[in-house]
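Asks: The sequence and its predicted three-dimensional model are supplied below.
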Amino acid sequence: MLAILDYKAGNQTSVRRALEHLAIPCAITADAAILESARGIIFPGVGAAGQAMRALRAAGLDAVLRRAVAAGQPLLGICLGCQILLERSEENATPCLGVVPGICRRFEDDLRQEDGSRAPVPHMGWNSLRARASCRLLAGIEPAAEFYFVHSYYAQPDPAFVIATTRYGREFCSLYGRDGLWAAQFHPEKSGRPGLALLRNFYDYCLEARHAQ
């Protein structure tokens, strides 16, 4: 079973529906025991970094996530979950989980497209990924595939963790991590077939990781 972290930061239901479409067993939960016994954790989120971190700390879920990463339990951060795996966020000047070195930054107000036209913030819409490193999550997904983004801030992890980038006014990191710990700025659960394939790849990795223990 995959555990979808419930910390009152939105879009857990969308993730559950995507997993159910794939016939992947899952549960939305804030129960530490269920989270720790799951094959993997999906850490979604929408909203503001400061509010999200307050909710995580109040429920003790920040410690659960850090323990999961330290124990090698597979984890996938999505959107806000991707951002607050880093050390801090410029949004609300928020200290974050710090499980990956890096900072979450805000898009510039004068962001411009390549043709010189204004690039509105938040960035909302479909964009492709440019692979910078091989990644199990992208196996079988066409290089030109597009994913759905909604965000005003972007992750800037240590370059050693960058897996893929996307261009929207500037080049930014859209997927980062290492085996068993990944973070996507886009929403795979809202990205059609490519997003479903990424979620399936994550679950397959979780099954293999459990069998290898």
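Replies: Here it is on my side, so go on.
Asks: Going by C-alpha atoms from here, please, whenever you check contacts or count neighbours.
Replies: Noted.
Asks: The protein: strands as residue ranges?
Replies: Secondary structure of the chain (DSSP state E): strands located at 2-5, 26-29, 40-43, 75-78, 88-89, 94-95, 102-106, 123-128, 130-131, 146-151, 153-157, 162-168, 170-178, 181-184.
Asks: Tell me which of those strands sits most buried.
Replies: Most buried of the strands of the chain by mean neighbour count (mean count of other CA atoms under 10 Å) is strand 40-43; its value is a mean of 27.
Asks: so what secondary structure elements neighbour it?
Replies: With contacts taken as 3 or more CA pairs under 8 Å, 6 or more residues apart in numbering; DSSP states H and E, strand 40-43 sits against strand 2-5, strand 75-78.
Asks: can you put these in CSV and add distance to residue 13?
Replies: Formatted as CSV, the helices and strands packed on strand 40-43 follow (distance: least, CA to CA, whole Å):
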stretch, distance to residue 13
strand 2-5, 9
strand 75-78, 13
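Asks: so which of the ones you listed gets nearest residue 133?
Replies: Of all the helices and strands packed on strand 40-43, strand 75-78 sits nearest to residue 133, with 17.1 Å by CA to CA.
Asks: got the contact list for the closest one?
Replies: Under the criterion CA atoms under 8 Å, 6 or more residues apart in numbering, residues 40-45, 68-69, 82, 85, 180-188, 202 lie in contact with strand 75-78.
Asks: What of stretch 7-16?
Replies: Applying CA under 8 Å, 6+ apart, the external contacts of stretch 7-16 come out as 4-6, 26-28, 30, 44-47, 52, 55-56, 59, 61, 189-190.
Asks: Which positions within the biggest helix by length in the chain qualify as buried?
Replies: The longest helix of the chain (DSSP state H) is helix 192-212. For helix 192-212, a neighbour-count test (16 or more other CA atoms under 10 Å) marks 194-203, 205-206, 209 as buried.
Asks: Use this one as the comparison:
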Amino acid sequence: MIGIIRYGAGNIFSLTAALERLGIKYGMVNSDADFEQFDRYIIPGVGHAGAAMNKLEHSGMVKKIKALQKPTLGICVGMQLLTSYSEEGDANLLNIFPIKTLRFADSAEYKVPHTGWNQVEQEMDNPLFKNIPTGSHFYFVHSYFIEFNKAYTLASTTYSTKFSASIWKDNFYAVQFHPEKSGKYGEQLLTNFSNI
């Protein structure tokens, strides 16, 4: 069963609605004591990475999250929290991935935030993307991106620059897009995660 880590920085309705549609069981992780009930976790998040990290620290769950050995998926700001640093709020983050979260440069051609459907190109094979063709479209809403690093990038996207749309290290997986809003391939990704 999936434990959704609740720390006050995510509207989780669309995520829980998607899990219910897919028949994937889930519950809420509100404190350290709740972790043992679940065999995998999702870290959601919307909005400001620095503020989200502050809320996560106040939740008292940082040490537990960093020590997780079970499959864990960060979504959107939940992905950014797994990196070492974000320019948003000049914030030090969980540092599970030694890479940074940077702001898109605004231009006439590329408006910020990056909003809408974009192609995701797979960079390596991984069960998270099983039965999802490379080049599939996913739904993005973000002003900050994860710097591309081949060592950790499962899939990439280009919007003014090439960046990591999905990263992986050990039991930690993350996606910048919103799988719960990305149609059949987003649902496939959530199903894949539930089976890792």
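Replies: Looks like it came in fine. As the structure is a prediction and not an experimental result, all values here were calculated from the model.
Asks: Once they're superposed, what TM-score comes out?
Replies: Superposed pair, TM-score by TM-score structural alignment, normalised by the length of structure 2: 0.95. Supporting alignment: 196 aligned residues with a CA RMSD of 1.3 Å.
Asks: Show me what the longest helix of structure 1 is packed against.
Replies: By 3+ CA pairs under 8 Å, 6+ apart, helix 192-212 of structure 1 packs against helix 12-21, strand 146-151.
Asks: The first one versus helix 192-212: what angle between them?
Replies: The reference is to helix 12-21 of structure 1. Angle of helix 12-21 of structure 1 versus helix 192-212, following axes from the mean of the first three to the mean of the last three CA atoms, to 10 degrees, is 80 degrees.
Asks: What residues of helix 12-21 of structure 1 count as buried?
Replies: Buried residues in helix 12-21 of structure 1, defined by neighbour count with 16+ other CA under 10 Å: 12, 15-16, 18-19.
Asks: Mean deviation, that helix versus structure 2?
Replies: Its aligned residues in structure 2 lie a mean 1.2 Å from helix 12-21 of structure 1 after superposition (mean CA distance after the TM-score superposition for structure 1).
Asks: ditto for the shortest one
Replies: On superposition with structure 2, the mean distance recorded for strand 146-151 of structure 1 (mean CA distance after the TM-score superposition for structure 1) is 0.4 Å.
Asks: For that strand, grab the matching residue range in structure 2.
Replies: Using TM-score structural alignment, strand 146-151 of structure 1 lines up with residues 137-142 of structure 2.
Asks: same thing with stretch 182-199 of structure 1?
Replies: So stretch 182-199 of structure 1 sits over residues 173-190 in structure 2, by TM-score structural alignment.
Asks: Show me the contact partners of the matching stretch.
Replies: By CA under 8 Å, 6+ apart, stretch 173-190 of structure 2 touches 14-15, 18-19, 22, 71-80, 128-132, 136-141, 145, 164-168.
Asks: and what of stretch 134-145 of structure 2?
Replies: Residues contacting stretch 134-145 of structure 2 (CA under 8 Å, 6+ apart): 76, 80, 88, 101-104, 112-122, 163-164, 176-179, 181-183, 185-186.
Asks: again, only using 7 Å
Replies: Residues from elsewhere that reach stretch 134-145 of structure 2 (CA atoms under 7 Å, 6 or more residues apart in numbering): 101-104, 112-122, 163, 177-179, 181-182, 186.
Asks: just to revisit the earlier point, quick one: the longest helix of structure 1 to chain centroid distance?
Replies: What separates the centre of helix 192-212 of structure 1 from the centre of its chain is 14 Å, taken as CA atoms, centre = their mean, to the nearest Å.
Asks: and what of stretch 11-31 of structure 1?
Replies: Centroid displacement of stretch 11-31 of structure 1 relative to its chain, using CA atoms, centre = their mean, is 15 Å.
Asks: Let me see the contact set for the residue mapped onto residue 166 of structure 1 from structure 2.
Replies: Aligned by TM-score structural alignment, residue 166 of structure 1 pairs with residue 157 of structure 2. Counting by CA under 7 Å, 6+ apart, residue 157 of structure 2 touches 119-121, 163-165.
Asks: ok, now how distant is residue 105 of structure 2 from residue 159 of structure 2?
Replies: 10 Å (CA to CA, to the nearest Å).
Asks: That should have said residue 36 of structure 2, apologies.
Replies: Distance, residue 36 of structure 2 to residue 159 of structure 2, by CA to CA: 39 Å.
Asks: No more questions from me, cheers.
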